[in-house]
Every structure is written in C-alpha cells, then in structure tokens.
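Colleague: build me a model:
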Amino acid sequence: MKFVAKEDVALPQKVLFEIMADFQMFERVAIRRGVEVTRSGSIAAADGLKWDCTFEFRGRDRTACVRLAEFSAPEKTMFFITNPALDNRVEITVSALSKKQSRFQVSTVLEPKTLTARLLVQSMKLARSKYNKRFQKRVAEVAKELVALGAA
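Modeller: Take a look at the predicted model:
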C-alpha cells in the first residue's frame, strides 16, 4: 500500500535538506517520545547508517530496524524500515520551487510479511481516504516543524 503527501515549505531547498539531514535531532525526538534508539554507523559518512528501535505500540513492545538506503543531497533520502510484520520504504524528496520555497514530498510503501499484517494493510486499503488524510495531515505538521527549525 502506498501513501504520498506533498507540502510546500517557505525554506530554500538546501536549508530544508540540511535540517532533514540532522539525524541526531530526529533521534532525540524519538527518544523523547519513548523510543529506545541504538545507532550503528557514522553520522558523518551517512553511508550504512542504521537505527535499531524498540517502542511500545498498542500495549505491546515492538522493534524496528531503520536503514538509510539512499542519501542524495540536496534532493532525496530513502529509508527502509523493517520489523517482523511489515517492510516499509520511505522516500523523502525535496525540490526547489524558487530561491526561497521548496516542495517536501514523502512517499511510503507498506509491504506486509505476515497474515496479521496483510489483514491490517487490507483494512487500511478499505479506509484509504481516511489514512491518506491522516498521512497528509502528519506530513503538513512535520513541514511546519521543519520551517520553525529553519527560522530559528
């Protein structure tokens, strides 16, 4: 199942991408939300970066491995997120609209690996418009947060 959301941001492409490339900031955000994060690989190199995450979701402990698959500054970042039930590919693209504006596009593809995950994804397909709206809303919130960070 695929979700795509676009948001126009009042930041230059390079500035927006630099904020998004601050992986340590995103680690701190995850830790504040109760996620245990263990990074392997070098932040400076950005190649081979991987995060092992443990968190509680719906009353159960979950694990996920987030791997940086592609890092093409200042345009594109791709992550592969795997856990025992789902594989998820997240692609973030930043394109310049003008000198002071850029477009932030996030696409994600969910691929179930278990029967339970297949049922979850199938139910999401039935309520696709609801989940598309949620995804768009969350991407808009993230875009606002990135603009606030860029203004600081």
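Colleague: CA only for contacts and neighbour counts going forward, please
Modeller: Will do.
Colleague: which element is residue 90 on?
Modeller: strand 86-96 (DSSP states H and E).
Colleague: helix or strand right after that strand?
Modeller: strand 102-112.
Colleague: off-centre distance for that following strand?
Modeller: Here strand 102-112 is found 8 Å from its chain centre; the criterion is CA atoms, centre = their mean, to the nearest Å.
Colleague: with stretch 113-122 instead?
Modeller: 21 Å.
Colleague: is residue 45 part of a helix or strand, or is it coil?
Modeller: coil (DSSP: H, G, I helix; E, B strand; the rest coil).
Colleague: hey, where'd the strands end up in the chain?
Modeller: Ranges of strands within the chain are 2-9, 36-40, 50-57, 60-72, 76-82, 86-96, 102-112, based on DSSP state E.
Colleague: let's have these in TSV, adding distance to residue 130.
Modeller: Output for those, formatted as TSV (distance: least, CA to CA, whole Å):
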stretch	distance to residue 130
strand 2-9	11
strand 36-40	30
strand 50-57	20
strand 60-72	24
strand 76-82	23
strand 86-96	19
strand 102-112	16
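Colleague: can I get the ones you listed in CSV including distance to residue 136 and mean neighbour count?
Modeller: As requested, those are exported to CSV (distance: least, CA to CA, whole Å; neighbours: other CA atoms under 10 Å):
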stretch, distance to residue 136, mean neighbour count
strand 2-9, 5, 17
strand 36-40, 26, 15
strand 50-57, 21, 16
strand 60-72, 22, 16
strand 76-82, 18, 19
strand 86-96, 14, 19
strand 102-112, 9, 19
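Colleague: run this one through as well so I can compare:
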Amino acid sequence: MKLSTREDIEAPLSYVYGRISDFAAFERRALRQGIAVSRRSDAAPAVGTVWDISFDFRGRARKVEAALAKLEPDHALQIASQSDGLTADTQVELIALSATRTRVMVSFELKAKTLTARLLLQSLKLAKTKLTKRFKARVLDYAEMVEDDYRRGQ
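Modeller: Next up, the predicted model:
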C-alpha cells in the first residue's frame, strides 16, 4: 500500500532540508508522544544510521527498526523500516521552485512479509481513503509549521 502527497513551502530549499533532516527534533517529538526512540550510534546521522523505536498500538507493544537508507543533501532522504512482518519505505524529495519556495514530495509504502501482516495490510487498504486524508493532513501540518518557523526567524 502506498501513500503519497506533495506540498509547497514558502521557504528556501536549504532551510526546508535542514528541518526535514533534523533527526534529533523528530526523536524529541516522538518521545513527547510516548514513543521510545533510541539511536544505535552517537555519531551524526548518515546513511546506515539505525533507530530502535517502540510503542504501544492496539494494546500491544510494537518494535520498529528504522534505518537511514539515503541522504542526499538539499535533495532527498529515505528511511527503510521493518517490524513484525511489515516493511515500510518512506521517501522525502525536495525541489526548489524558486529562491524562496520549495516543493516537498513525501511517499510512504508499506509491504507485508507474513500472513498476519497481510491481513493487517488488507484491513488498512479498506480504510485507504481515510488514511490518505490523515497522511496528507499530517504532511500539510508539518509544512505549515516549517513555513511559520521560517517566517518568524527572518
């Protein structure tokens, strides 16, 4: 199952890239939401950096391993994740539309590796319209936050 969206942000490409590649900020945000996140190395994030993520979902403890698969400065990043028979691939691409406007394209693909995961994925596909709407709303909220922060910082 694949979800994708794009948003235009009134901020320069370098600023937007700096925000989407600020992994420490994402770690803090997840911790505030009750998600345990730990990076396996103390070095600055680079291709191969791995995070262990654990959280409760539908009454069960879940564990996810997320690895930074691609990191192209001022252009793109990709995170590959795996958990209990599911694999996920998240890609973020940036395009400079002008000196002060950036297009962000985000895609998320979920694949099942086990029968149990296939059943879960099938139930998610039934709610794909709702999930797509929520996914687009989250990306839009983040884009607006980045844009607002840029305006305040000028």
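Colleague: where does the TM-score land?
Modeller: After superposition, the two chains reach a TM-score (TM-score structural alignment, normalised by the length of the first structure) of 0.92; 152 aligned residues with a CA RMSD of 1.5 Å.
Colleague: picking that back up, for the strand holding residue 90 of the first structure, packing partners?
Modeller: helix 13-20, strand 76-82, strand 102-112 (3 or more CA pairs under 8 Å, 6 or more residues apart in numbering; DSSP states H and E).
Colleague: any chance of CSV for these, columns distance to residue 144 of the first structure?
Modeller: Formatted as CSV, those follow (distance: least, CA to CA, whole Å):
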stretch, distance to residue 144 of the first structure
helix 13-20, 11
strand 76-82, 19
strand 102-112, 11
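Colleague: so stretch 130-144 of the second structure corresponds to what in the first structure?
Modeller: Aligned using TM-score structural alignment, stretch 130-144 of the second structure spans residues 130-144 in the first structure.
Colleague: how far apart are that stretch and its match in the second structure?
Modeller: Taken against the second structure, stretch 130-144 of the first structure registers an average deviation of 1.4 Å after superposition, with mean CA distance after the TM-score superposition for the first structure.
Colleague: now do the buried residues in that stretch.
Modeller: 132, 135-136, 139-140, 143-144 (16 or more other CA atoms under 10 Å).
Colleague: next up, the contacts around residue 106 of the second structure.
Modeller: Going by CA atoms under 8 Å, 6 or more residues apart in numbering, residue 106 of the second structure touches 4-6, 90-93, 139.
Colleague: among the buried residues of stretch 130-144 of the first structure, which one sits closest to residue 74 of the first structure?
Modeller: residue 143 (16.3 Å; CA to CA).
Colleague: any idea which residue sits dead centre in the second structure?
Modeller: residue 90 (5.8 Å; CA atoms, centre = their mean).
Colleague: what about that residue, distance to residue 14 of the second structure?
Modeller: Residue 90 of the second structure sits 20 Å away from residue 14 of the second structure when distances are taken as CA to CA, to the nearest Å.
Colleague: with residue 93 of the second structure instead?
Modeller: Taken as CA to CA, the span from residue 93 of the second structure to residue 14 of the second structure is 13 Å.
Colleague: and if you look at residue 41 of the second structure?
Modeller: Taking CA to CA, one finds residue 41 of the second structure at 26 Å from residue 14 of the second structure.
Colleague: more neighbours, these two?
Modeller: Neighbour totals were compared for residue 41 of the second structure and residue 14, and residue 14 leads with 16 against 10 (other CA atoms under 10 Å).
Colleague: give the contact list for that one.
Modeller: Per CA under 8 Å, 6+ apart, neighbours of residue 14 of the second structure: residue 74.
Colleague: separation between it and residue 94 of the second structure?
Modeller: From residue 14 of the second structure to residue 94 of the second structure the distance is 10 Å (CA to CA).
Colleague: common neighbours of those two, please.
Modeller: With CA under 8 Å, 6+ apart, residue 14 of the second structure and residue 94 have common neighbours residue 74.
Colleague: is it true that residue 93 of the first structure touches residue 77?
Modeller: Yes - contact criterion CA atoms under 8 Å: residue 93 of the first structure and residue 77 qualify, at 6.5 Å.
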